[in-house]
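Asker: Give the three-dimensional model of this entry:
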Amino acid sequence: GFKEDIELILSKVNHKTQTLLFSATMPESIMRITKQFQNNPVMIKTLREGITAKEVKQSYFMVKHSDKIEALTRILDTYTTKLALVFCNTKRSVDELFDILVDKGYNCDKIHGDINQAQRLDTLNKFNNGLVDVLIATDVAARGLDIKEVEAVINYEIPTKEDYYVHRIGRTGRAGREGLSFTLLTNKEMKKLQAIERYTKKPLRKRQIPTIEKVNEIKQDKFIRDIESNIANGITEDYSHIINRLYDSGNSPEAIISALIKDRLTFDSSENDKDLNDIIPERRKSSRNRDEDINKSGVRFFLNLGKKDGIRPRDILGAVAGECDIPGTDIGEIEILDKFSFFNAAKEHKNVILKKMNDSAIKGKDVVVELTTSKKQKGSVANSKYGSDSSKRKDSSKSSYRKKK
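Answerer: The predicted structure is shown next:
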């Protein structure tokens, strides 16, 4: 964001100097500066496991473009309790998103290149001091920010360049603290995500957008924790005279508390609780070789739910990836039969799948997962893990299972 300024300053230096250049990434534009203004520079790289910090837990959500606002608000309500930094690709997008979030009651502000420097600094100070909960920004405006308490970075729009992604999520997980990064993307943007994964050499975990029921549950828990914290800190003592006045007016404790909760706590309407998670057809094509390896050398599992339970391939994929915290690309072929199913997975996940999945449920039904040596019969068609049910045969597997008590 300051390339032109750097070039102008260095071009005006006409005496002998020692120049040190620091950058989180070294794109060609930066390398041109070193060649133009430095004399035989020595490059020093810090050794890390990857470009991105391991303290940052990176994940993404698949969502239709028309559902992105609703998905963002659910993510903000579910995962963030302190400061959240939301990135857009353009100044117009920042302005539009800011207006929408303000209308929805979020304590947020914005920065981008069209906002004057004094106002930007004022906004940053408010955000840094916790007076603003959500800051919406463009890449250029957020370069170089050092805000210690940013809990989550949310890519409302996936960045246009891979190094922008590194700069964005570098705003959290600083100084050894843990941080979260979430990326919202549509089916058409899967190639951009895969380019980011190759660039950072780190797969992103796919998460499920929370339901409104889950959001309301978390809101309730947070509200109760805040009340209990105030009671523990003795804050209620300053308001005893107000409480006594309410009692003297004939109000019961239950009526007073109910009125205060209604004023302070707003639940989202369950009538709008639709599933915002989208499927990922493109990713299947790009991971075909990986799937073939898993199907040949991985392990095969039996699962006690099938078509009659309303189970689809993406239900199994989402449950296994989410419950076991493993990449969806490490899950191979999924075969849905009438009363039970089979799926393949990379063998390094065998133990965690057996442990985690047998303590889980899919669509409210208890899950039983076992290793099996049953093979797919020749001529049968198994389900793509992203496609629809296609197997019409009865399986001759002798695998059995017991219902949970």
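
Asker: going forward, measure contacts between C-alpha atoms and count neighbours the same way
Answerer: Fine.

Asker: Show me the strands in this structure, by range?
Answerer: Applying DSSP state E to the chain gives strands spanning 56-62, 83-87, 108-111, 134-137, 150-155, 179-185, 205-206, 299-303, 331-336, 341-345, 361-362, 365-366, 369-371.

Asker: Please produce JSON lines containing those strands, extended by distance to residue 123.
Answerer: Listed next are the strands of the chain as JSON lines, based on distance: least, CA to CA, whole Å:
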{"stretch": "strand 56-62", "distance to residue 123": "25"}
{"stretch": "strand 83-87", "distance to residue 123": "13"}
{"stretch": "strand 108-111", "distance to residue 123": "7"}
{"stretch": "strand 134-137", "distance to residue 123": "9"}
{"stretch": "strand 150-155", "distance to residue 123": "15"}
{"stretch": "strand 179-185", "distance to residue 123": "22"}
{"stretch": "strand 205-206", "distance to residue 123": "32"}
{"stretch": "strand 299-303", "distance to residue 123": "52"}
{"stretch": "strand 331-336", "distance to residue 123": "45"}
{"stretch": "strand 341-345", "distance to residue 123": "48"}
{"stretch": "strand 361-362", "distance to residue 123": "44"}
{"stretch": "strand 365-366", "distance to residue 123": "48"}
{"stretch": "strand 369-371", "distance to residue 123": "52"}
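
Asker: Pipe these into CSV and attach distance to residue 315 and mean neighbour count per row.
Answerer: Below are the strands of the chain laid out as CSV (distance: least, CA to CA, whole Å; neighbours: other CA atoms under 10 Å):
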stretch, distance to residue 315, mean neighbour count
strand 56-62, 14, 21
strand 83-87, 29, 26
strand 108-111, 35, 24
strand 134-137, 32, 26
strand 150-155, 25, 25
strand 179-185, 20, 23
strand 205-206, 13, 20
strand 299-303, 12, 22
strand 331-336, 10, 26
strand 341-345, 11, 25
strand 361-362, 7, 15
strand 365-366, 12, 14
strand 369-371, 14, 19
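
Asker: right, and those strands - which one's nearest residue 228?
Answerer: Residue 228 lies closest to strand 83-87 among those, at 21.8 Å (CA to CA).

Asker: so that closest one versus strand 150-155, what angle?
Answerer: If you take axes from the mean of the first three to the mean of the last three CA atoms, to 10 degrees, strand 83-87 sits at 20 degrees to strand 150-155.

Asker: Among the strands of the chain, which comes closest to residue 213?
Answerer: So among those, strand 361-362 is nearest, using CA to CA, at 16.4 Å.

Asker: which strands and helices sit next to the closest one?
Answerer: Where contact means 3 or more CA pairs under 8 Å, 6 or more residues apart in numbering; DSSP states H and E, strand 361-362 is packed against helix 313-324.

Asker: List the buried residues of the helix it packs on.
Answerer: Buried residues in helix 313-324, counting neighbours by 16 or more other CA atoms under 10 Å, are found at 313, 314, 316, 317, 318, 319, 320, 321, 322, 323, 324.

Asker: next up, for comparison:
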Amino acid sequence: MSNVNFEDLGLSSATMQALQQMGFTQASPIQAQAIPHLLEGKDVIGQAQTGTGKTAAFGIPLAERIDPANKAIQALVLCPTRELAVQVNTELKKILQFHPKLNTLAIYGGESIDKQFKALKRGVQIIVGTPGRVQDHLNRGTIKLDNLQMLVLDEADEMLDMGFREDIESILTHAPQGIQTIFFSATMPKPILELTKKYQQDPVLVKMEMKELTVERIEQIYYEVRRSDKFDLLQVVIELHQLNMMLVFCNTKRMCDELVEKLQAAGLGAEALHGDLSQAQRDRVMAKFRNGTSNILVATDVAARGIDVKGVDAVINYDLPQETEQYVHRIGRTGRAGTTGQAFTFVDKRERGKLKDIERYTKATVNRHELPSSGEILKMKHQKIVEDMRQTLENENLEAYNHILEALYQEGYDYTQIAAAFAQKLLAKNEARIKDLKLEKPSEGRSNGRERNNDRSNGRNNERSGGAARGKGNSNFIPDGDVARLFFNLGKKAKVSPADFLGAITGETGLPGRKVGDIDIYDKFTFVDVPAEDAQKIIQIMSRRKIKGKSVNVELADN
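Answerer: Below is the predicted model:
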């Protein structure tokens, strides 16, 4: 279906009024496909990326099918992160703005549960929440799903990657039989298909074809750069492309903090967004980014789920994402609502294959740009200043500033000298920083000795593993330093898999998947190889967490 107007879908006047207020007239491809089936009460599997309008794809049917006279919970939307839950809830409120008797509530960790108790007592028909907090309310009896009619899993693949499968299944067991279920997911891995088979009845698959992925309006550029030069390159990209508001993605929380510290030291307004921040801290960071107090948001993938900020003119992949699909999620933060955007990706020579995978997946070309010299940057910046001044001379009233020129002219300076002095004042600070930048093209030589030594070390580990269930965090596992082996007190008898450990560790600690090495599962325990520098952090965090609902004890393995 294409070129479908909302007025052709037979929606109520209240919903149509809300859509008009929001400026929506034509349904996006995923909306045009999904809404008719959902209005008929069918179960739906929707495969769509971020930025495609999938919230409205299930939000509009929620508004149409829920009984306003019944104050009980009739719809439940599960989201992987607090940010996404807040965003979805905000979008639903807009759709429901002319349905005065329909109420929605976001519930998530990091917010006072007492506040949520009070809101629930007032009566809400739609709950938008994270799996952990929804399960908490179910355990307390403060949420009852006896009247549930519709259940939505938004970003289902991300929830499973973060280890929420057990919570999701527990929640589904609390729901009545035969309810309408809607699963939206960017990808369709085996665990998603298993859930649909178990909990959906003859679901309709609606899918955006690859050619419809929202990357056509985004200019995609990559630079091949050594890791040690990435920070200098980031400053160059900001200057060269005159970026104002940007999202920078890193794969770890530590890298986010380190990068923000460097950016702030360079006089740039940057803030970090990652899983170690409290909800109040996250709200403050996002408020500063939205109001322009800071113009660079450095985030991890999990923390960035659900953030929706207008006017982001570029996304920068400081680290190449671990999963191919994540690339689309990232760059979809720019070029929204029909506008154009830019995406810059920093790649070292070992990541060329992964970049090719991204191009195959998106069916788009990521154009290589050569590293510019400081002279080239300054030349372009001067050209930009000339253009800006021309625009100012043609469009602005400058009479209020004439007295400054006259005072200097009376002292014997001619107007050319005065203008040059203003240009020097405007450019001097940036020029000094640009001249200090030294970028070198990555060498094409062989991998270093440390990488070869690690390959041999991994080979010895493989030989020692015996009859354990084997798994890899990443087939290209190359740590930045020494490797530590962690001992977990769960094994085969607990029915855990390598994917369970990988999802739990990466989801809870922010460690990228490529930094998780061998995962050897025995009957009653498991060994996991990780970078030695991250071992203590993983032990500290994971010792307070569960894997497949079971508490774990984590410690360094005895060599």
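
Asker: what's the TM between chain one and chain two?
Answerer: Scored against TM-score structural alignment, normalised by the length of structure 1, the superposed chains reach a TM-score of 0.60; 282 aligned residues with a CA RMSD of 3.1 Å.

Asker: before we move on, the earlier item: compare the strands of structure 1 and give me the one nearest residue 68 of structure 1.
Answerer: strand 179-185 (7.4 Å).

Asker: Neighbours of residue 211 of structure 1, how many?
Answerer: Residue 211 of structure 1: 20 surrounding residues under other CA atoms under 10 Å.

Asker: Aligned counterpart of it in structure 2, please.
Answerer: With TM-score structural alignment as the criterion, residue 211 of structure 1 lines up with residue 373 in structure 2.

Asker: Identify the residue nearest that match in space, chain neighbours excluded?
Answerer: residue 439 (7.5 Å; CA to CA, 6 or more residues apart in numbering).

Asker: Map residue 173 of structure 1 onto structure 2.
Answerer: Checking TM-score structural alignment: residue 173 of structure 1 goes with residue 335.

Asker: Just to check, that match is in contact with residue 328?
Answerer: No. Look at residue 335 of structure 2 against residue 328 with CA atoms under 8 Å: they stay out of range, at 11.8 Å.

Asker: ok, and what's touching stretch 63-82 of structure 1?
Answerer: Outside stretch 63-82 of structure 1, the residues that touch it by CA atoms under 8 Å, 6 or more residues apart in numbering are 84, 130, 133, 149-152, 156, 184-187, 209-212, 214-215, 218-219, 276-278.

Asker: Same question for stretch 152-169 of structure 2.
Answerer: 58, 75-80, 131-132, 135, 181-189, 191-192, 500, 503-504, 506-508, 547-549.

Asker: Mind giving me the ChimeraX select for those, buried ones only?
Answerer: Here is the ChimeraX command that picks out the buried ones among the contacts of stretch 152-169 of structure 2, judged by 16+ other CA under 10 Å:
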select :58,75,76,77,78,79,80,131,132,135,181,182,183,184,185,186,187,192,500,503,504,506,507,508,547,548
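
Asker: Just the ones of the contacts of stretch 152-169 of structure 2 in helices?
Answerer: 58, 131, 132, 135, 191, 192, 500, 503, 504, 506, 507, 508 (DSSP state H).

Asker: so how many other residues sit close to the corresponding residue of structure 1 for residue 251 of structure 2?
Answerer: For residue 251 of structure 2, the aligned position in structure 1 is residue 89, judged by TM-score structural alignment. Applying other CA under 10 Å, we find 18 other residues in the vicinity of residue 89 of structure 1.

Asker: my read: residue 89 of structure 1 touches residue 136, true?
Answerer: No. Between residue 89 of structure 1 and residue 136 there is no contact under CA under 8 Å: 10.6 Å.

Asker: so who does the match of residue 173 of structure 1 touch?
Answerer: For residue 335 of structure 2, counting by CA under 8 Å, 6+ apart, the contacting residues are 217, 218, 312, 313, 341, 342.

Asker: Now do the same contact list for the residue mapped onto residue 348 of structure 2 from structure 1.
Answerer: Counting by TM-score structural alignment, residue 348 of structure 2 corresponds to residue 186 in structure 1. Applying CA under 8 Å, 6+ apart, we find residue 186 of structure 1 in contact with 62, 63, 64, 65, 278.

Asker: quick one: which of those sit in helices?
Answerer: Per DSSP H, the contacts of residue 186 of structure 1 never map to helices.

Asker: what about the helices in the stretch 401-550 of structure 2?
Answerer: 402-410, 415-436, 449-464, 498-509, 535-542 (DSSP state H, counting those that start in this stretch).

Asker: neighbours of the nearest residue in space to residue 541 of structure 2 that is not next to it in sequence, just the number please.
Answerer: In space, and not counting its chain neighbours, residue 541 of structure 2 is closest to residue 509: 6.8 Å by CA to CA, 6+ apart. Residue 509 of structure 2 has 19 neighbours, counted by other CA under 10 Å.

Asker: quick one: contacts for residue 319 of structure 1?
Answerer: Applying CA under 8 Å, 6+ apart to residue 319 of structure 1 gives the contacts residue 362.

Asker: when you align them, which residue in structure 1 goes with residue 398 of structure 2?
Answerer: By TM-score structural alignment, residue 398 of structure 2 lines up with residue 236.

Asker: rewinding a little: which one of the ones in helices among the contacts of stretch 152-169 of structure 2 sits closest to residue 452 of structure 2?
Answerer: Closest to residue 452 of structure 2, out of all of these and judged by CA to CA, is residue 506, at 25.4 Å.

Asker: Now which residue in structure 1 aligns to that closest one?
Answerer: With TM-score structural alignment as the criterion, residue 506 of structure 2 has no equivalent in structure 1.

Asker: Please report how far residue 506 of structure 2 lies from residue 84 of structure 2.
Answerer: 19 Å (CA to CA, to the nearest Å).

Asker: again with residue 189 of structure 2
Answerer: In this view, residue 189 of structure 2 and residue 84 of structure 2 are 21 Å apart by CA to CA.

Asker: what residues does stretch 259-273 of structure 1 touch?
Answerer: Under CA under 8 Å, 6+ apart, the answer for stretch 259-273 of structure 1 is 211, 212, 213, 215, 216, 219, 220, 223.

Asker: Also stretch 313-331 of structure 2?
Answerer: 49-50, 186-187, 214-215, 218, 230, 234, 243-251, 301, 333-335, 340-347, 351, 354, 357-358, 361-362, 512-514.

Asker: Mind listing what's buried along that stretch?
Answerer: 313-321, 324-331.

Asker: what about residue 370 of structure 2, how many neighbours?
Answerer: 11.
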